[in-house]
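A.B. asks: sequence first, then the predicted structure:
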Amino acid sequence: MTTEPLIEVHDDAAALATAVAGELLVRIADAQSAGRVPAVVLTGGSIADAVHAEVARLGTSGEVDWSRVALWWGDERFVASGSEDRNAGQARAAFIDALGVPAEHVHEVPSSDDVASAEEAAERYAAELAEHGADGFEVLMLGVGPDGHVASLFPGFDELEEQERAVVAVHDSPKPPSDRVTLTFPTLGRARSTWFLVSGEAKADAVARALSPATTTPAQTPASVPRGQVETTWFLDRPAASHL
C-alpha cells in the first residue's frame, strides 16, 4: 500500500530535528514491541546531524532497546574510513557509539581502506543487504539536495535508470567527494516508511518540484521517486516549505 505523501512543516531546523528524532524513537519502539528488529536507513548532511544529536539526547530513556536495531545508509562517500566526509563517521560520533548499537548491527558501506574501488564497495554492500537486510527497512530517511537529488542519485545520471542492482557506484558527483556508493530506486522502495528531511530555503524549489511530480520527471528531480510502502512523510522547516 502506498499513499499520498504527508507534509509536516516545523518552525525551524531545530524543531524539525526534535520532531523527527522523537518520531523515530516511537517507530523503533513500536516495531520492537511487534517483535521486529527494525532496520533504519540513515542519511547525511546538516539536518541529519541535528536529528542524530536529538536521538542521542532522547534515546537514553529506555524506550528503545538499542541492541535490537539495525542501521544502514542510503549512500556513502567512497573515501577513507576516518574521513570527515563519511556519513557513517558523522552518525557514529553523534549517537551510535554513545547509545551502544552493537557493531554487527551497524552496516557501513566499505571505505577506500577496505576495497579498491567504489564498484567493489557497492558489490559488497549489496551482498550484505541480501544477507542481512532482505526483509526491507522500517524507516528510510533521505535528505534532498538543491538540485533535487536523493542519496547519491543525481539529476540526469545513468544510475537513475538502474532496476536490477541494489547498490551502485557513482562517479563524477556534482557535489564532492566525486566517488560514491548509493542504494538504487528499487532498494529505496523497500521501506515501510520513507521520510524526507529538508531544511533551508535553498532547497525549497526542489521540494516543490518533488511534491508536484506531474510537473517534473525523475531525471530532473530524483526526489520525486521514492515512496514508502505504507507511509511517505516530508519533514520540512518553514524555509524549505516556502515554495509550496
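C.D. replies: Received, thanks. This one's a predicted model, so the numbers in the text were calculated from it and none came from an experiment.

A.B. asks: going forward, measure contacts and count neighbours with C-alpha atoms only.
C.D. replies: Fine.

A.B. asks: can I assume residue 50 sits in a helix?
C.D. replies: Yes. Under DSSP: H, G, I helix; E, B strand; the rest coil, residue 50 falls within a helix.

A.B. asks: so residue 202 sits in a helix?
C.D. replies: Yes. According to three-state DSSP, residue 202 belongs to a helix.

A.B. asks: what segments of this protein are helices?
C.D. replies: For the chain, the helices defined by DSSP state H cover 13-33, 46-58, 87-91, 97-99, 118-132, 185-188, 204-210.

A.B. asks: so what would you say the end-to-end distance of stretch 160-172 is?
C.D. replies: 14 Å (C-alpha to C-alpha, to the nearest Å).

A.B. asks: distance check, residue 116 against residue 174.
C.D. replies: For residue 116, the distance to residue 174 - C-alpha to C-alpha - is 22 Å.

A.B. asks: repeat for residue 146
C.D. replies: From residue 146 to residue 174 the distance is 12 Å (C-alpha to C-alpha).

A.B. asks: one more: residue 166?
C.D. replies: Look at residue 166 and residue 174: by C-alpha to C-alpha, they are 22 Å apart.

A.B. asks: neighbour count winner among those two?
C.D. replies: Comparing residue 166 with residue 174 by other C-alpha atoms under 10 Å, the one with more neighbours is residue 166, at 20 against 11.

A.B. asks: about what we covered before: tell me which of the helices of the chain lies nearest to residue 139.
C.D. replies: helix 13-33 (7.9 Å; C-alpha to C-alpha).

A.B. asks: please, where are all the strands along this protein?
C.D. replies: 6-10, 39-42, 70-73, 75-77, 137-143, 167-170, 180-183, 191-198, 231-237 (DSSP state E).

A.B. asks: for these, which one sits closest to residue 105?
C.D. replies: Closest approach to residue 105 among the strands of the chain (C-alpha to C-alpha): strand 70-73, 4.6 Å.

A.B. asks: so what does the closest one touch, helix or strand wise?
C.D. replies: Strand 70-73 is packed against strand 39-42, with contacts defined by 3 or more C-alpha pairs under 8 Å, 6 or more residues apart in numbering; DSSP states H and E.

A.B. asks: so which elements touch the strand it packs on?
C.D. replies: So strand 39-42, by 3+ C-alpha pairs under 8 Å, 6+ apart, packs with strand 70-73, strand 137-143.

A.B. asks: ok, second structure coming up, stack it against the first:
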Amino acid sequence: MSAPKVLVHPDAELLAAGVAARLISRLVEVLAERETASVVLTGGGSGLAALAAVAASPARDAVDWGRVDFWWGDERFLPSGDPERNETGAREALLDAIPVDPARVHVMRGPDGPDGDDADASAARYAAELAAAAAGREPAVPAFDVLMLGVGPDAHIASLFPGQEAVHEAGRTAVGVHGSPKPPPTRISLTVPAIRAAEEVWVIAAGAGKAEAVRLGLAGADPAEAPVAAARGRRATLYLLDREAASALPS
C-alpha cells in the first residue's frame, strides 16, 4: 500500500476545482493508455462539489466519458431518485451533463430494486457485478483508477462507521450496513479490501469539523476506531484538503 500524500488548498471552492482538474487529468491519462477507465464516486458536500466542478470545467470534454465506468463507494438504501441517494446527487452534479454510457454506470440498488427491502441481497448483487468486472483479480473488484472518499467528523469512510461490524469485513467486497449512526440506518458499502484494491485512493475533506478525523487517518489510528486510517491505494493515497480540514496536522 502507498504512503499518504497531503495536498492542501486555500478553501473549499478551490479544493473542489483542484479535485476536478486532477480527476480530468487522471482519466485522460488512463484512457490514453487503455480502452476504459474506472472511478468510484462519493457523496457528501465535498465530493459533490468536486463533481459539479468537473461539469463546469471547459476541460471536461477532453475525457471520452463513454469509456469510463462509474461505481459508488456506498449508498443510502433508499428508492431511485430519492434526493438523499449519492446516485441522485452525482447525476445532478455531473452524470446528467456528460455523455456517459448507461451500461457503465453501476448503481447500488435500493428497496425498489430487484431485491426489494433486502439490503444484504442488494449488496451481494453489487459484489457480483464488481466480480464480473474484475477479470479474475483478487479481491474480486476492478482495479479502480480513482476511488474518491469523503470522511465524516467521526472518521467514517463510505458507510464504514467506527465500532461497527462492517469495518472488520475481510471476505466480501460489498455489504449491507444496518443501524448506521447517521441516517438513514440502512446502507450499502464497499468494504476495506475493496477500497484498498484501488490504484489511487483520494480522501477529500473540507471544513474544521473534519480536522480531527483527518489527523487520525494520517496518524495511523486503529481503523476500527477511525476507518479512514484504512484508506490506502495501491499506487497512490492522496488527502485532498482545504486549510480548515488540515488545521490539526503538524505544520
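C.D. replies: Received it, and whenever you're ready, just let me know what you need. Since the model is a prediction, treat every value here as computed from it, not as a measurement.

A.B. asks: that older thread, for the strands of the first structure, give me a markdown table that also has distance to residue 85 of the first structure and mean neighbour count.
C.D. replies: Listed next are the strands of the first structure as a markdown table, based on distance: least, C-alpha to C-alpha, whole Å; neighbours: other C-alpha atoms under 10 Å:
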| stretch | distance to residue 85 of the first structure | mean neighbour count |
| --- | --- | --- |
| strand 6-10 | 28 | 15 |
| strand 39-42 | 15 | 23 |
| strand 70-73 | 14 | 22 |
| strand 75-77 | 7 | 28 |
| strand 137-143 | 15 | 25 |
| strand 167-170 | 15 | 24 |
| strand 180-183 | 11 | 27 |
| strand 191-198 | 19 | 24 |
| strand 231-237 | 24 | 22 |
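
A.B. asks: using a markdown table, lay out the ones you listed together with distance to residue 64 of the first structure.
C.D. replies: Below are the strands of the first structure laid out as a markdown table (distance: least, C-alpha to C-alpha, whole Å):
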| stretch | distance to residue 64 of the first structure |
| --- | --- |
| strand 6-10 | 24 |
| strand 39-42 | 13 |
| strand 70-73 | 12 |
| strand 75-77 | 25 |
| strand 137-143 | 14 |
| strand 167-170 | 29 |
| strand 180-183 | 27 |
| strand 191-198 | 18 |
| strand 231-237 | 21 |
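
A.B. asks: show me what residue 205 of the second structure aligns to in the first structure.
C.D. replies: Under the alignment (TM-score structural alignment), residue 205 of the second structure maps onto residue 198 of the first structure.

A.B. asks: excluding residues flanking it in the chain, which one is nearest its match?
C.D. replies: residue 236 (5.1 Å; C-alpha to C-alpha, 6 or more residues apart in numbering).

A.B. asks: counterpart of the one you found over in the second structure?
C.D. replies: Superposed on the second structure with TM-score structural alignment, residue 236 of the first structure falls opposite residue 241.

A.B. asks: OK, contacts around that match?
C.D. replies: Each residue near residue 241 of the second structure by C-alpha atoms under 8 Å, 6 or more residues apart in numbering is listed here: 6-9, 15, 204-206.

A.B. asks: list which of those are still in contact in the first structure.
C.D. replies: Compared against the first structure with both residues aligned by TM-score structural alignment, their matches' C-alpha atoms under 8 Å, the contacts of residue 241 of the second structure retain 6-9, 15, 204-206.

A.B. asks: which among these gets closest to residue 68 of the second structure?
C.D. replies: Among those, residue 204 lies closest to residue 68 of the second structure (C-alpha to C-alpha), at 20.9 Å.

A.B. asks: the closest one contacts residue 46, doesn't it?
C.D. replies: Yes. Look at residue 204 of the second structure against residue 46 with C-alpha atoms under 8 Å: they come within range, at 6.6 Å.

A.B. asks: so what sits against both of those two?
C.D. replies: residue 150.

A.B. asks: rewinding a little: out of the helices of the first structure, which comes closest to residue 242 of the first structure?
C.D. replies: Checking the helices of the first structure against residue 242 of the first structure by C-alpha to C-alpha gives helix 204-210 as the closest, at 6.1 Å.

A.B. asks: the closest one vs the second structure, mean deviation?
C.D. replies: Its aligned residues in the second structure lie a mean 0.7 Å from helix 204-210 of the first structure after superposition (mean C-alpha distance after the TM-score superposition for the first structure).

A.B. asks: which other residues reach that helix?
C.D. replies: Helix 204-210 of the first structure is contacted from outside by 144-148, 215-216, 221-225, 239-244, using C-alpha under 8 Å, 6+ apart.

A.B. asks: 6 Å instead, please
C.D. replies: With C-alpha atoms under 6 Å, 6 or more residues apart in numbering as the test, helix 204-210 of the first structure has contacts from 146, 148, 223-224, 240-241, 243-244.

A.B. asks: from those residues, which is closest to residue 37 of the first structure?
C.D. replies: Among these, residue 223 lies closest to residue 37 of the first structure (C-alpha to C-alpha), at 27.5 Å.

A.B. asks: so that closest one touches residue 151, yeah?
C.D. replies: No. Judged on C-alpha atoms under 6 Å, residue 223 of the first structure makes no contact with residue 151 at a distance of 9.1 Å.
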